[in-house]
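Q: what follows is a protein structure lacking sequence information:
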């Protein structure tokens, strides 16, 4: 019998033997013992969780993991959002750690400054020795990395696999992370918020005629861009725009001539590329006659608790920001206020004005026409 069951029996014994004698005390004691029983039952003596991961593997997690190492981006910050703390995340990739430090998540949860980024090689291969030294009790790995999963399991590590499914990543990953962390209700609340935001946006943008849709170039770096078969097309469509790149593909190679021929109205700069900034585009004489440059419509994608390029727990905020850069006056309310309230909902933290500016890249995007109005 679990300890929580003994406590429940004790509550009933107290209620039976002392009813009518010390009723006030009993009610108080009973209430708090029941709460304790619930907490112990959920957090300490919870039954093992068994589910099918995104590699089709049956995974058994004996208890809610206390020390999680993440290879598959952006599962790390999803752990933080669902758990409401940084306590469980002990390691992630260098790229993900950069995002945590580039935004303000490490300020919200200072313990994240101590997480390791030495558990993954350049090819996403795990450093098993480092994972074991960190006492990792769950590794989140890409589903496609079959050999690395087998190697980690052979070393005694518990592994859950995640698969990249374009914009479905937010739904499938949050659902799985909710199961793993016993936070399915929080995952559902986040997904409901995302769906509501999406529906509110497309209710406005779906009526925009094609001739009134600005063209957008989603630039990964100066030699590659997102085409129609990438998940970034979903952002472009939702925002009421069209892709400036007409060549079919996912992420395609481009050159200055292709960019000049595309002549985009708007340029979005990939948030993962920390070195590429709007000023690099504005000051490059090759691009001086592009509409986006002449009209100062070049924007670096923000980073909140995580970067807004991949669909994650902050997808609703990303969709709103993308839409506002394309049609500044189409959505009601304030981007800034929506971000502030979302951070309280996701992380339980109240951001300062300075932190909001950092996340929205107010300084980096300051030369963009009307950017203050877009983010206020």
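A: Cool, got the structure. Note that the structure is a prediction, hence the values are computed from the model and not measured.

Q: only C-alpha atoms from now on, for both contacts and neighbour counts.
A: Will do.

Q: so how far is stretch 9-19 from its chain's centroid?
A: With C-alpha atoms, centre = their mean, to the nearest Å as the basis, stretch 9-19 stands 47 Å off its chain's centre.

Q: cool, stretch 24-35 as well?
A: On C-alpha atoms, centre = their mean, the centre of stretch 24-35 falls 40 Å from the chain's centre.

Q: how about that stretch: buried residues?
A: Using 16 or more other C-alpha atoms under 10 Å as the test for burial, stretch 24-35 gives 26, 30, 33-34.

Q: dropping in the other structure now:
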């Protein structure tokens, strides 16, 4: 179990490191500029985020998403549908099963996961699913090449938009544009982009009055167990969210991507606030009640003051790129500055889901979004 978890973490860190130096802005612009390059009535060419021209069917109704775990939810946000998702990575399926998306668009649970065996793509099983497009993270060159040998069109998708590393929605926005290129639809994409800009501007206006010395010092606990403490740092999603919501990332100068650290390092940072991601089963009470054997969290300021929070899970996990990003901005801003941002997050969730997803969220569902169970982190 520990070995597989560490492998996942190493892969995640590698993705962050690899994309840090890549020209993601060029890839995003190319994807936008390549809209609807017609080849025949049945096919067209779009550019992926590796800058490659990929020939795909004009009408796409069967897709598979691989190791780029949040991408299935991006498809839903862009298209208002999950029936086209005929296959997804088992880790994505676990997130979908434990998210509200399973209620909003239950077709998502019909996706096949059998094409991933022991963390590797089995091309024979993948071909049985018969996808028209396979989506994979650009860092996983091995899988991209393997799938391409089958003749299935592969779209490379970047995990981190390095050029916009202070903009937490930059990556997700670029994904939406890729899907718009594929489907030819932009209405929902445009609405999401407008909402995200509006919320960020709202935060910026209030945060502009906050002195640098008054900003909370925050830490993102990316993955955690009694055997391992992995913290997220610079050029990763946690750093983006913290910057956007007016907090200082204590790990920004010491960590690029994610890194395993010890308690001595935590004591040295001594953060005011700790955010626990939805990629780990650890809950705030595990730290607040000092339940982890061999780790004394009681000495950390955030724990002493009760400022330890679990990132929510809605359409997808809120820590990486996701369709609830405007809500994530409000939620984290309020945790950082409870007196400055007085959102009623249950109401915010209900209004957003009604407006954007045409779904009426119950009080119980809103509570589960804001306080997800550890099951949502299962890999």
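A: Thanks, I have it. Please read these numbers as outputs of a predicted model, since none were measured by experiment.

Q: could you get me the TM-score between them?
A: Superposed pair, TM-score by TM-score structural alignment, normalised by the length of structure 1: 0.79. Supporting alignment: 318 aligned residues with a C-alpha RMSD of 2.1 Å.

Q: which ones among the buried residues of stretch 24-35 of structure 1 map onto strands?
A: In strands, defined here by DSSP state E, there are no members of the buried residues of stretch 24-35 of structure 1.

Q: out of those, flag the one nearest to residue 169 of structure 1.
A: residue 34 (37.8 Å; C-alpha to C-alpha).

Q: for that closest one, give me its contacts.
A: Residues in contact with residue 34 of structure 1 (C-alpha atoms under 8 Å, 6 or more residues apart in numbering) are 7-8, 11.

Q: in contact with the most centrally placed residue in structure 2, which residues?
A: The residue lying closest to the centre of structure 2 (C-alpha atoms, centre = their mean) is residue 320, at 1.9 Å. Counting by C-alpha under 8 Å, 6+ apart, residue 320 of structure 2 makes contact with 70, 237.

Q: residue in structure 1 matching it?
A: By TM-score structural alignment, residue 320 of structure 2 lines up with residue 310 in structure 1.

Q: again with residue 48 of structure 2
A: Residue 48 of structure 2 maps onto residue 53 in structure 1, by TM-score structural alignment.

Q: that match: neighbour count?
A: 19 (other C-alpha atoms under 10 Å).

Q: which residues are in contact with the nearest residue to it once chain neighbours are set aside?
A: Spatial nearest neighbour of residue 53 of structure 1, excluding adjacent residues (C-alpha to C-alpha, 6 or more residues apart in numbering): residue 161 at 5.7 Å. By C-alpha under 8 Å, 6+ apart, the contact set of residue 161 of structure 1 is 53-55, 140-143.

Q: now the counterpart of residue 116 of structure 1 in structure 2: closest residue in space that isn't a chain neighbour?
A: The pairwise alignment with structure 2 assigns residue 116 of structure 1 to residue 112, based on TM-score structural alignment. Closest residue in space to residue 112 of structure 2, ignoring its immediate chain neighbours: residue 87 at 4.3 Å, by C-alpha to C-alpha, 6+ apart.

Q: doesn't that neighbour lie inside a strand?
A: Yes: counting by DSSP: H, G, I helix; E, B strand; the rest coil, residue 87 of structure 2 is located in a strand.

Q: that one against residue 108, yeah?
A: No: counting by C-alpha atoms under 8 Å, residue 87 of structure 2 does not reach residue 108; the two are 9.1 Å apart.

Q: C-terminal to the longest strand anywhere in structure 2, what's the next element?
A: The residue-count maximum for a strand in structure 2 (DSSP E) belongs to strand 217-224. Next helix or strand after strand 217-224 of structure 2 toward the C-terminus (DSSP states H and E): strand 229-232.

Q: just give me how far that next one sits from the chain centre.
A: 16 Å.

Q: in that strand, what's buried?
A: Buried, per 16+ other C-alpha under 10 Å, within strand 229-232 of structure 2: 229-232.

Q: so the longest helix anywhere in structure 2 matches what in structure 1?
A: For structure 2, the helix reaching the highest residue count under DSSP state H is reported as helix 187-207. Helix 187-207 of structure 2 corresponds to residues 185-205 of structure 1 when matched by TM-score structural alignment.

Q: by how much does the matching stretch deviate from structure 2 on average?
A: When structure 2 is overlaid, stretch 185-205 of structure 1 sits 1.3 Å from its aligned residues on average, using mean C-alpha distance after the TM-score superposition for structure 1.

Q: buried stuff in that stretch?
A: Neighbour-count burial for stretch 185-205 of structure 1 [16+ other C-alpha under 10 Å]: 186-187, 190-191, 193-194, 197-198, 201-202, 205.

Q: which residues of structure 1 fall in strands?
A: 49-52, 58-61, 68-70, 89-91, 138-142, 159-162, 215-221, 224-226, 242-243, 251-253, 266-269, 298-300.

Q: out of those strands, nearest to residue 359 of structure 1?
A: It's strand 298-300; of these, that one is closest to residue 359 of structure 1 (C-alpha to C-alpha) at 10.8 Å.

Q: ok, residue 180 of structure 1 to residue 50 of structure 1 distance?
A: 9 Å (C-alpha to C-alpha, to the nearest Å).

Q: what do the two both touch?
A: Common neighbours of residue 180 of structure 1 and residue 50 (C-alpha under 8 Å, 6+ apart) are residue 61.
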